[in-house]
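Peer 1: have a look at this fold, sequence not included:
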């Protein structure tokens, strides 16, 4: 007797309608993502209050609608953002970033390929979420140093981590869930590497698309125009302990950033306490100081600032300030200005904009330029001291404030991140607990300041995560997911075994991109097992089709937590995921289906 297709319940139909409406709103891009997410939550809250689910009170519906804001997945994502912030502000990832930077300088495409392959193989053995958290700040740093912009690398990097995560049962928590459900249904326990060859075949086909095509489909979403970055003139002071003392100047220049210009003699060897006149962007000056182990301001002034910062447990900031017509600095040279005597700040460099007609660069004693109206100073100090300097000497503070990395805590921050990743990877703690404990340690140890935590979190991502969690619960509890599964099973009896396998994978892929991996796994695995029994097919390839489909979550930002984790950093829109993810889904479904059919002789 052929089963009869029943109509979905009112709540299931409403859940499907809200999902489609949210997707259309995201795809059109006419309203901000956070507004659409809040509207989705509001519609669900109001709807469930007046039309509660069976067995629920109206207030239970409100609790369900707002449950996403207290969900462990949202807490995990926020904690991971804080961990990444700790690595950035302490400079802990600078060595890894410099290594990849050298590879990217050799060739941008080779650099991206190496990064994708590293991410892919790491994600096979370590949960892909912490792997991406490790790589995210590295690529943000690379983008700031002139490599590929974050918007062109983070979605490909995320895709590589997701592909790697599907290759073993320990790659993602979803894989473990599917294997456990299948074992409970009576199927043999699938081994860690049983399906790895199948995924490696698919990866060989998919990674060229991820490497060569995906970046071309993504726009350069950088909001800061690096071409117009100000160039500052500075005098680099060489410390006694620099290992470059005695180095030929020509060899030294070859090791400096390409954008740094040297002014003056370049034939001598480097001497202790020597002052080199250079010009370059703020990033160029920072890199030059790191290589030279030198400073661009009097060492005693910098030591005083650092000592005070440690005593007060405050961040050291660098900010740009413009000299106004009323400033007492007009007509003075930097050494003769008395800035270090009057204020606890250090001027790292001076930007001389193009002069107006009749203005000239007047030189003072020692060849230093006299300051004129419009010059921009690059100033370092504590926040209150910078404010006093700006008020006292009539300076206009510009945008572009940045924190000086607290390198004394770099090892500590790296150790905290490593501990969080390892404990989650070996299963000692769930990723939520490991990430939250790591974030707390970042605060307690001072790697991340409480008053700076807002810079690590993205309101857009927080609201989007909350909305997607709520929608996933509604799809599950309203019966929409079960109805979709029953509808699928009715149609599969008329398909060939190979087509059945592909259809199951496509269905689960659709479900995981709009509900959640857990929902797709819990709904899809029993359906696949039941269909295998009805059609007389081996259950394992159909269950693997579910496992693979649960991980093909590339097409929407709400499909997986790492998709949302990169959204803010890459300045992505909903359409970026659809445009790059749908072709990858089609490639993976096709390749994995063929590989499964061939491997199991279906």
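Peer 2: Everything's here; your move. This structure is a prediction, so every number in the text was calculated from the model and none was measured.
Peer 1: alpha carbons only for contacts and neighbour counts from here, please
Peer 2: Will do.
Peer 1: report how many residues lie close to residue 204.
Peer 2: By other Cα atoms under 10 Å, the residues close to residue 204 number 11.
Peer 1: before we move on, what about the one 4 residues further on?
Peer 2: Number of residues near residue 208 (other Cα under 10 Å) recorded here: 12.
Peer 1: could you do the one 3 residues further on as well?
Peer 2: By the measure other Cα under 10 Å, the count of residues near residue 211 is 23.
Peer 1: once you drop chain neighbours, what's closest to it?
Peer 2: Among residues not flanking residue 211 along the chain, residue 113 sits closest, at 6.2 Å (Cα to Cα, 6 or more residues apart in numbering).
Peer 1: cool, residue 568 as well?
Peer 2: Excluding its sequence neighbours, the residue lying closest to residue 568 (Cα to Cα, 6+ apart) is residue 458, at 6.4 Å.
Peer 1: distance check, that neighbour against residue 292.
Peer 2: Per Cα to Cα, to the nearest Å, residue 458 is found 36 Å from residue 292.
Peer 1: same thing with residue 210?
Peer 2: Taking Cα to Cα, one finds residue 210 at 38 Å from residue 292.
Peer 1: again with residue 153
Peer 2: 31 Å.
Peer 1: who has more neighbours out of the two?
Peer 2: When residue 153 and residue 292 are compared for neighbours, residue 153 comes out ahead with 24 against 21, by other Cα under 10 Å.
Peer 1: need the contact list for that one.
Peer 2: Each residue near residue 153 by Cα atoms under 8 Å, 6 or more residues apart in numbering is listed here: 112, 139, 215.
Peer 1: is it located within a helix, as I assumed?
Peer 2: Yes. Using DSSP: H, G, I helix; E, B strand; the rest coil, the assignment for residue 153 is a helix.
Peer 1: now do the buried residues in the helix or strand containing residue 142.
Peer 2: When elements are assigned from DSSP states H and E, residue 142 belongs to helix 128-144. Within helix 128-144, the residues scored as buried using 16 or more other Cα atoms under 10 Å are 128-143.
Peer 1: isn't residue 236 right up against residue 289?
Peer 2: Yes. Using Cα atoms under 8 Å, residue 236 is in contact with residue 289, at 7.3 Å.
Peer 1: so what sits against both of these two?
Peer 2: 295, 296.
Peer 1: before we go on, here's another structure to hold up against the first:
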């Protein structure tokens, strides 16, 4: 025991590097998630006595992870209030008129959105839109998904809040005594990389594959659409209005036909005037159906008793068992519809929209039903042996009336932090309080919007970085590196830091690389007597602008799966873009930093 204690006392720095090397090997092998590896690494340092209890828990006072969490919640509020969905509807409306111009507008809009929102929900939202645009323009969807993801990542490099990586680096740098970064301090350099990256995409588009995905459907496998019907009430204000004047139709709600007097009309519907009792056959996603349900403009779905309202009670989701006796029969004849006071307000079928209308749909095994009814009716449905997984639906209506509050909250964070009225962390926390008190988003939804895996990874890597500093490992590495860099020109340091961070981030977690390299970068700058700020900005962007592998950035993995790409597809287009963007960013830092 005394031997081990003595060994730790003499070789603390070297042992710290051994633990770090073991973590790198584990990161690369990917047998465990990066979060697990980071937590185990932090615990190892604590067990070895290189990180005491006070130091370990001090990482929770760092504002960077809390700011990241607050920005997750603000992004969730914009989704919950329908702001992001409305933007997508506008995009699709313009794409139907001028699809090629819409591609340029989508690229610009993606860059702007990604500069202020988390990239992941932006990319998730845009994947099905890219499939639609591919159909409208005739371009192969594989030539659109990677470019869309690339501009989303580049947009995240334009502001301090664009990626969690930027916030982590800025938070650690502030803890190290550097002047705080403003929200737009990196914009000029990120803009240089964005412009260069877009030009490179255009010039190198011939490297993108043009074959069709073999696994993704029309929506990229991301949207769960339901068939439903909207009944125009007898006293509705909509009677006499043209269908084309209704604002609800767009990307998430598509009119398929109008049923009137037993006839279904499916053509030239825009100029058709609404009559009392008309049944609009529509395709809509779950959130849109719930929003229509709360609007009280229509009665949704079908019921055996017309007095049963879809606005009453709760909505549950249930799957039809393959053993259901109504398989092959009309949905209108399914027994529970006549035995209970419920309404079926939607039916979903994987990779196929049923029809011709809701009551005439022939029931199949694995059909998913949205059912509205009282608590008593819901209990009866749960006891039905022919329905699987009956539970309260997770889809929620958009709170569109509160969209302006969510937008003001997000804009306030940007403006207040840009003007240095308050720090970005405090501004984000205040904005979260505003959207919670005004019920833009419910508390459980807010906490659900936070990616806890990311936050735990950040805290764990902060602890690892602190342990390396206390053990002297950082000083040891800097001592090895500094003599090699002393004769190098000052401008070359920017390129070295950028591309070193880039290479590591193509293999490891961006946030882990950022948390680890920030204190090392600052220490190298201090030893060499150079300004650390350009180096820190190079680290920020280099750790995020990774395009050469599907694991280089979290959104890369999303389009990799949705577009059914091969690993080589990313390498072929990503490596040259990495180089072009890196040279542009580093050149801007050298010339303007």
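Peer 2: Sure thing, it's come through. Everything numeric in this text was worked out from a predicted model, so none of it was measured.
Peer 1: before we move on, back to that, how about residues contacting the helix holding residue 142 of the first structure?
Peer 2: Contacts of helix 128-144 of the first structure (Cα under 8 Å, 6+ apart): 80-81, 84-85, 87-88, 93-94, 96-97, 100-101, 119, 122-123, 148-150, 153-154, 157-158, 161-162, 164-165, 171-172, 421, 561-562, 566, 569.
Peer 1: buried only: go through those for me.
Peer 2: Buried among the contacts of helix 128-144 of the first structure (16+ other Cα under 10 Å): 80-81, 84-85, 87-88, 93-94, 97, 100-101, 119, 122-123, 148-150, 153-154, 157-158, 161-162, 164-165, 171-172, 421, 561-562, 566, 569.
Peer 1: stretch 217-228 of the second structure: end-to-end distance?
Peer 2: Per Cα to Cα, stretch 217-228 of the second structure runs 21 Å from first to last residue.
Peer 1: ok, stretch 367-385 of the first structure next?
Peer 2: 29 Å.
Peer 1: next one: stretch 389-406 of the second structure
Peer 2: End-to-end distance for stretch 389-406 of the second structure, by Cα to Cα: 34 Å.
Peer 1: centre of the chain to that stretch, how far?
Peer 2: Distance, stretch centre to chain centre, for stretch 389-406 of the second structure: 17 Å (Cα atoms, centre = their mean, to the nearest Å).
Peer 1: again with stretch 440-450 of the second structure
Peer 2: Here stretch 440-450 of the second structure is found 15 Å from its chain centre; the criterion is Cα atoms, centre = their mean.
Peer 1: go on, stretch 570-586 of the second structure?
Peer 2: Put simply, stretch 570-586 of the second structure sits 23 Å off its chain's centre (Cα atoms, centre = their mean).
Peer 1: which residues sit against it?
Peer 2: Under Cα under 8 Å, 6+ apart, the answer for stretch 570-586 of the second structure is 189-190, 192-194, 196-197, 200-201, 204-205, 207-208, 494-495, 498-499, 538, 542, 545-550.
Peer 1: helix or strand: which one has the alignment partner in the first structure of residue 474 of the second structure?
Peer 2: Aligned by TM-score structural alignment, residue 474 of the second structure pairs with residue 481 of the first structure. Assessed by DSSP H and E, residue 481 of the first structure sits inside helix 480-492.
Peer 1: in that helix, what's buried?
Peer 2: Quick answer for helix 480-492 of the first structure (16+ other Cα under 10 Å): 480, 481, 482, 483, 484, 485, 486, 487, 488, 489, 492.
Peer 1: okay, now residue 4 of the second structure: neighbour count?
Peer 2: Neighbours of residue 4 of the second structure using other Cα under 10 Å come to 10.
Peer 1: quick one: the strand or helix carrying residue 286 of the first structure to chain centroid distance?
Peer 2: Here residue 286 of the first structure, judged by DSSP H and E, is contained in helix 282-292. Distance of helix 282-292 of the first structure from its chain centroid, counting by Cα atoms, centre = their mean, is 25 Å.
Peer 1: just stretch 231-240 of the second structure next, same as before
Peer 2: Distance of stretch 231-240 of the second structure from the chain centroid (Cα atoms, centre = their mean) equals 39 Å.
Peer 1: ditto for stretch 230-249 of the second structure
Peer 2: 34 Å.
Peer 1: again with stretch 579-593 of the second structure
Peer 2: Worked out by Cα atoms, centre = their mean, stretch 579-593 of the second structure lies 28 Å from the chain centre.
Peer 1: likewise stretch 538-547 of the second structure?
Peer 2: Distance, stretch centre to chain centre, for stretch 538-547 of the second structure: 18 Å (Cα atoms, centre = their mean).
Peer 1: and what of stretch 363-376 of the first structure?
Peer 2: Distance, stretch centre to chain centre, for stretch 363-376 of the first structure: 42 Å (Cα atoms, centre = their mean).
Peer 1: which stretches of the stretch 101-250 of the second structure form strands?
Peer 2: 225-231 (DSSP state E, counting those that start in this stretch).
Peer 1: what about the helices in it?
Peer 2: Under the criterion DSSP state H, counting those that start in this stretch, helices of the stretch 101-250 of the second structure are mapped to 119-137, 142-156, 164-175, 187-203.
Peer 1: can I get these in a markdown table including distance to residue 319 of the second structure?
Peer 2: Output for the helices of the stretch 101-250 of the second structure, formatted as a markdown table (distance: least, Cα to Cα, whole Å):
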| stretch | distance to residue 319 of the second structure |
| --- | --- |
| helix 119-137 | 24 |
| helix 142-156 | 32 |
| helix 164-175 | 38 |
| helix 187-203 | 44 |
